[in-house]
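Enquirer: quick one: sequence and predicted model below, then my questions.
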Amino acid sequence: MFFEIPDRLRPGRPYPLGATFDGQGVNFAVFSANAEKVELCIFDAAGRHEVARLPLPDCTDEVWNGYLPEAGPGLLYGFRAYGPYDPQRGHRFNPYKLLLDPYARLLSGPLRWSDALFGYRLGSPRADLSFDRRDSAPAVPRSVVVEDVFNWGDDRRPIVPWSKTVIYEVHVRGISILRDDLRADVRGTFAALANPRFIDHLHRLGVTTIELMPVNAYMQDRFLLEKGLRNYWGYSPLSFFAPEPAYLSQGGLNDMRLAVRRLHAAGIEVILDVVYNHTSSGNELGPTICFRGLDNASYFRLVPGNERYYINETGCGNTLNISHPRVLQMVMDSLRYWAESFHIDGFRFDLGATLGREGTGFDPGSGFFDAILQDPLLSRLKLISEPWDIGPGGYQLGNHPPRFAEWNDKFRDGVRRFWRGDAGLRADFAARLSGSADLFSRRHRKPWASINYVASHDGFTLQDVVSYSQKHNEANGENNNDGHSENYSANWGTEGPTDDAAILAQRERVRRAMLATVMLAQGTPMLLAGDEFGRTQRGNNNAYCQDNDISWVDWTLAQTPAGSSLVNYVARLGIMRHYFSALQSDRFHYGAELEPGVRDIAWFDERAEELGPDAWQNPDARALAVQRAGVDDKGRTGIVLLFINAWHEPITFSFPAPQRRWYLLTDSAEEDSRAREMRQDTVDVQGYSVMVFANRVPKELRLADMGE
């Protein structure tokens, strides 16, 4: 300590919450409606010894507060809260348990598991109705006072229009931990995201926006550690403000800011995957680390009439009580903190349906949505919801309010099934290809509201979608009982890796066809990191606990002939999407005539005959042609034509009238297709493939492929 700790704290201010350094000392403010006393615990510089325990002297509007003069950044602290221990009434105060500050901007390190973390006596026949008097401080990380100082210079948000957005889902650790071209202390951290080679790779793919899986400090669950596993995904939040300590290298918090600044300079947005639906403390048998010990009855949704138990709409043991004004304030403060202090460009809300729940169930006009949509900063950022949870009425795809985009699992499943060759899917596939208007064309929403993907962190990678018919989660230690059993995947003849050339060729065709569907459909495309060069999880579709080479991105795959070819293919698709306004998502297409003989969208069969009601319902039809047109900012009409064959044999397609000069831009059946002019009236489209034509060739492809 570089200052003398007084015998008591001065009266402080109830706002802002958390620990705030003002240049002369630190103000502490923490919410608890039901506590009888809250103490500030101060630790030495090493964090080993508690050197002072000072009651917060004032409580204003249920916010306990106090001021510590001469304290400053780097101070290590925690709280202890006194009040009734009465689980059956929802109260679980235990002053023997050191508590994290809910607003802590930095944690001193990871949680260390100990039986002392639990507010009750483990093994007691009274379970959580018992009371534990062991001090939990040796096991709990310290909250750290910080000062937000960073030179942002002329940093500006790229503000990429939704219609031009291409998302790349990234795990901070997994994307770089195997990169041997980076220093060891940089791999797996925010600093690696600023690496020029990574940024160049994103540019090559046409990515405009990276979506980072949870970066908040999260818990390593005890049951996983006991099995030799680790929480890899991070959907078990310890803090809503502090970054995960393992993702910080020597620069501390500014590592993340520097990465964002450099990505912004390259024109790339950064979105955070955030978890506000639950905390890491589990159900009534979980540990007391923060919220449970500060004010269990306020922070969590409890079963009415039996407040010992938690409402569990998340599958994680508890549900955060967003309906409480102070809890909602905390969520909003957290979002604004990331947006203001780290210049984050948007958020993807895990289990977003939970956040929209009121007493009567999911409500698109809930307090959570209203609070965000009226906020002058947050309402202008990119907002994405995972539109489901496991509670009653928890599937809410398409029902979120305007300004929100949603993960579209109907796109994922429908596209997988169509390219697997399932019957009766032509109409559904067309709906997904045209922006899922059946789900999103209401309340003046736009096609970009549909986040289109065939693979994400949750489930198979794209390579595994075409390599495995069944999940293979044995490494998770749950006898392969975890994870979804229906993945709408196919192995095309052999389960897993194979040397069979015919099977490998088939898998490549289907994989390229799926990528073309994602990148060229109306809506917002999202790629899973590594899918562009064949990353596999060896059939594991629930790799949340695999912090190892099952989950990590193996960049050497990008150097193989197959991986390099696929990267080039995705890059071509990215060029097409950014070049043709017809492929972008500013409005839904319903067949409006743009000029004589040219409509914004038109559907044909392989004979170039427009599809009628009976044809749409033909369960055996696997062929489809879609022509889309749009006018660019120079007044030029760009026309894109897709010939799609999900049958196992080649199908001959005819070009629709009127006759015009067509250029083939890519053929997913070819490993290395090049742009060329088509001079015939028909073309054979190979099985399980898509051919893309246009009335002109983007400059990048024309120079590379045609030598012009």
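Expert: Yes, it's here. Numbers count the residues shown, from 1 in each chain.
Enquirer: switch to C-alpha atoms for all contacts and neighbour counts from now on
Expert: Noted.
Enquirer: the closest residue to His578 other than its chain neighbours: neighbour count?
Expert: Using Cα to Cα, 6 or more residues apart in numbering and skipping the chain neighbours, the partner closest in space to His578 is Lys164 (6.5 Å). Residues within reach of Lys164, counting by other Cα atoms under 10 Å, total 22.
Enquirer: correct me, but Lys164 touches Ser581?
Expert: No - using Cα atoms under 8 Å, Lys164 is not in contact with Ser581, being 9.1 Å away.
Enquirer: separation between the nearest residue to Phe118 once chain neighbours are set aside and Ser489?
Expert: Nearest non-adjacent residue to Phe118, counting by Cα to Cα, 6+ apart: Pro287, 4.3 Å away. The span separating Pro287 from Ser489 equals 39 Å under the rule Cα to Cα, to the nearest Å.
Enquirer: show me the contacts for the residue lying closest to Tyr310 once chain neighbours are set aside.
Expert: Counting by Cα to Cα, 6+ apart, Leu302 is the residue found nearest to Tyr310 once chain neighbours are left out, at 4.4 Å. Leu302 makes contact with Gly90, Arg308, Tyr309, Tyr310, Ile311 under the criterion Cα atoms under 8 Å, 6 or more residues apart in numbering.
Enquirer: the structure to be compared is supplied as follows:
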Amino acid sequence: MDSTAQSPFWGARPTDSGTDFALATAPAAERVEVCLVDHETWEQRCFDLARTGTTAGEQAVRWEGTVPGCAPGQHYGYRVHGPWDPGRGLRFNPSKLLLDPHSLAVSGRTEWGQQMHAYVFGDPATMDTSDSLGHSTLSVVVDHAEYDWEGDAHPRTPYNETVIYEAHLKGLTQLHPEVPEACRGTYAGAAHPAVVRHLAELGVTAVELMPVHQFVHDSTLLEKGLVNYWGYNTVCFFAPHAAYSSSGDHGQQIYEFKELVKAYHRAGIEVILDVVYNHTAEGNHLGPQLSYRGIDNAAYYHLVPGNEFYYMDYTGTGNSLNVGHPLTLQLVLDSLRYWVTEMHVDGFRFDLAATLAREEGTVDMVSPFFGLVAADPVLSRTKLIAEPWDVGPGGYQVGNFPPQWTEWNGRFRDTVRDFWRGQPGTLRELAMRVAGSADLYEDEGRKPSASINFVTAHDGFTLADLVSYDGKHNEANGEGNRDGADDNRSWNCGAEGPTADPGILELRARQQRNLLLTLMLSQGVPMLSHGDELGRTQSGNNNAYCQDNATTWIDWEHVDSSLLDFTRRLLRLRADHPVFRRRHFFDGCPVDPAEGDPLPDIAWIDADGSSMGDADWDEDWAKSLAFFLNGNAVPSHGRAPGDSDFLVILNAAENDVDYHIPDGPFPQKWSTVLTTCAEHLVGETTAANEVFTVPARSAVVLEAAREE
């Protein structure tokens, strides 16, 4: 094996004569072998890499070399030799074949057992010497040169025009009748014209894919006959998950993923990846030895200070990735750039993003990670979405992320759910969320688009279940219904679960429309959870992370067609009217304008037609809210000046509410353009000073008649 000069690449790089390999390890590593494996016979040929220098600010060692004749498609792994001293964070064990942290593709499956663990079962301080070869997944040498992007370009939809559709790649198509059976549940299935067409016609501008980085299934779940369906158990941050490929796992998964991206871009839909850089699948001190732990344990993970046998757990998974270390930081940044430049994705949603800001355990929102992303010419142009919390001390960071970032707004979710289930005293909070959550983002110079608004997501009830269950029903998860959140802020509308009562069914349908309307017509970026527009149910399971079956797959044969039609009309209304997707926060005040003064950009209207006063906001009995949106206050940005004026009325009360249409400087004539209750109201007109009756637990949208 010939040594090569130091080069900036990491991982495996094919050349005309063979393949170059480069790996960074802890300084204490004594020897590194790259092992080429025949994936059918499991025979291996191992070659020593040369120690050529340091990296990561001299906190790691670079090993590299060239294997002549090694071609794309070759399976390989690393064996790293060094001291076994877990108490000092050193867990080298050359009997364990390790995945390359920079693997572009991964092949095979992990067979759990003693061989996959570096310690002896029952004695975690003692090194196990059984070989993991034949039981572990393998890295694959990949060459990207042959793929033709055919002029593919990023859609780059502005945030204020974005509608996100969160989807599980398998669940999206596993039961889709138009997708060929061999492609269901795969990248090719998600790229099928019928699926892309559904999202485009719905009005979606971005699909946010739950984890597609290579992940593994926990042994504890497999023992129960379950799997890690959601995929928040990453093992390689560069490799597309092989099981989602319909064409093979020897590198074909990369081609198939690129075809998916190209298909969505042709439809004007961005592709956002849900990424899990906060932990890995290696778990705590009793977890398996798959990659990082055996390469540079102390660099990749937060270890307990003074007792480095154990791991700090800010994620609830057993370990936490130490992005504060230069080696780990570079890995994450390289991974992000790779997915943008080579795979053409448009953005990222960062799971438990507060962990990325932890410096020596403390959350630091000016950490190097955020600074480097902001300065990066590639990453700074992508959509960056944070789940703005983790489970460690000081981990709740809603409203605190840097200006380029947007955040999942959990307060929006909780408030909208509370309002529509009839909780008293929610009006003030609801108004703040509907208006874009300026209290969370405006002081930092951010915009309404910093708020990713959602009512449901993969974690929790589906929309249909939110209005059908008071409590969770997770018995199928095998944990005695103890897992999953207990605070769901849900309401079953009068019966728990399935019912034949027509009154309850009608109310549930109306409540789903109410929640969707509030989501889509609030300022900020709306996110729809996959299948909610179709009436998808998980039968009350609010933690279906381990259910790879009909519980979680979208049932395309039995869709709620009326709900789908309503959702399409709702998204079209939002798309047609910039007043619902402003670029800047409102600056109007909830007071009557003086005679001759222009109307404010927003006004909050009481049932008697007057503007709401301070005392009105905190009345426990008040369960309805109306707001006027001034279309003329919307900057044109090159379009015809202004937009229509709108009056939106949300009534969560159990009784009808009579609203006096406001007079004075407000528009004099209105037409009902959307309602969640009676369709016959659409198209009806009303005028200033008239009484407009809003039915119980319903919402209406009135558009001002334009003067000729």
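Expert: Nice, I can see it. Every value quoted in this text rests on a predicted model; they were computed, and no experiment measured them.
Enquirer: got a TM-score for the pair?
Expert: Structural agreement between the two chains, given as a TM-score (TM-score structural alignment, normalised by the length of structure 1), stands at 0.94; 682 aligned residues with a Cα RMSD of 1.6 Å.
Enquirer: if we can go back for a sec, the residue nearest to Phe118 of structure 1: neighbour count?
Expert: As a burial measure, the neighbour count of Pro287 of structure 1 was computed by other Cα under 10 Å and equals 21.
Enquirer: that one -> structure 2?
Expert: Applying TM-score structural alignment, one finds that Pro287 of structure 1 aligns to Pro288 in structure 2.
Enquirer: helix or strand for the most centrally placed residue in structure 1, which one?
Expert: Nearest to the geometric centre of structure 1 sits Asp273, at 4.0 Å (Cα atoms, centre = their mean). Asp273 of structure 1 belongs to strand 269-274 when elements are defined using DSSP states H and E.
Enquirer: which residues does that strand contact?
Expert: Taking Cα under 8 Å, 6+ apart as the rule, strand 269-274 of structure 1 contacts 157-160, 208-216, 260, 263, 344-350, 382.
Enquirer: now swap in stretch 222-229 of structure 1 and tell me
Expert: Here stretch 222-229 of structure 1 makes contact (Cα under 8 Å, 6+ apart) with Trp113, Arg230, Asn231, Asn476, Gly477, Cys545, Gln546, Asp547.
Enquirer: how close does the nearest residue to the fourth one once chain neighbours are set aside sit to Gln250 of structure 1?
Expert: Put plainly, it is Asn476 of structure 1. When the adjacent residues along the chain are set aside, Asn476 of structure 1 lies closest to Cys545, with 6.7 Å between them (Cα to Cα, 6+ apart). Spatial separation of Cys545 of structure 1 from Gln250 of structure 1 under the definition Cα to Cα is 26 Å.
Enquirer: who has more neighbours out of those two?
Expert: For Cys545 of structure 1 versus Gln250, the count of surrounding residues by other Cα under 10 Å is larger for Cys545: 22 against 11.
Enquirer: surely the more buried one touches Tyr235?
Expert: No - look at Cys545 of structure 1 against Tyr235 with Cα under 8 Å: they stay out of range, at 10.7 Å.
Enquirer: taking the contacts of Leu302 of structure 1 one by one, which sit in strands?
Expert: Judged by DSSP state E, the subset of those located in strands is empty.
Enquirer: of those, keep whichever come out buried.
Expert: Among the contacts of Leu302 of structure 1, those scoring as buried are Gly90, Arg308, Tyr309, Tyr310, Ile311 (criterion: 16 or more other Cα atoms under 10 Å).
Enquirer: any chance of the residues you listed in a markdown table, with distance to Asp531 of structure 1 too?
Expert: Rendered in a markdown table, the data for those read as follows (distance: Cα to Cα, whole Å):
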| residue | distance to Asp531 of structure 1 |
| --- | --- |
| Gly90 | 46 |
| Arg308 | 45 |
| Tyr309 | 42 |
| Tyr310 | 38 |
| Ile311 | 37 |
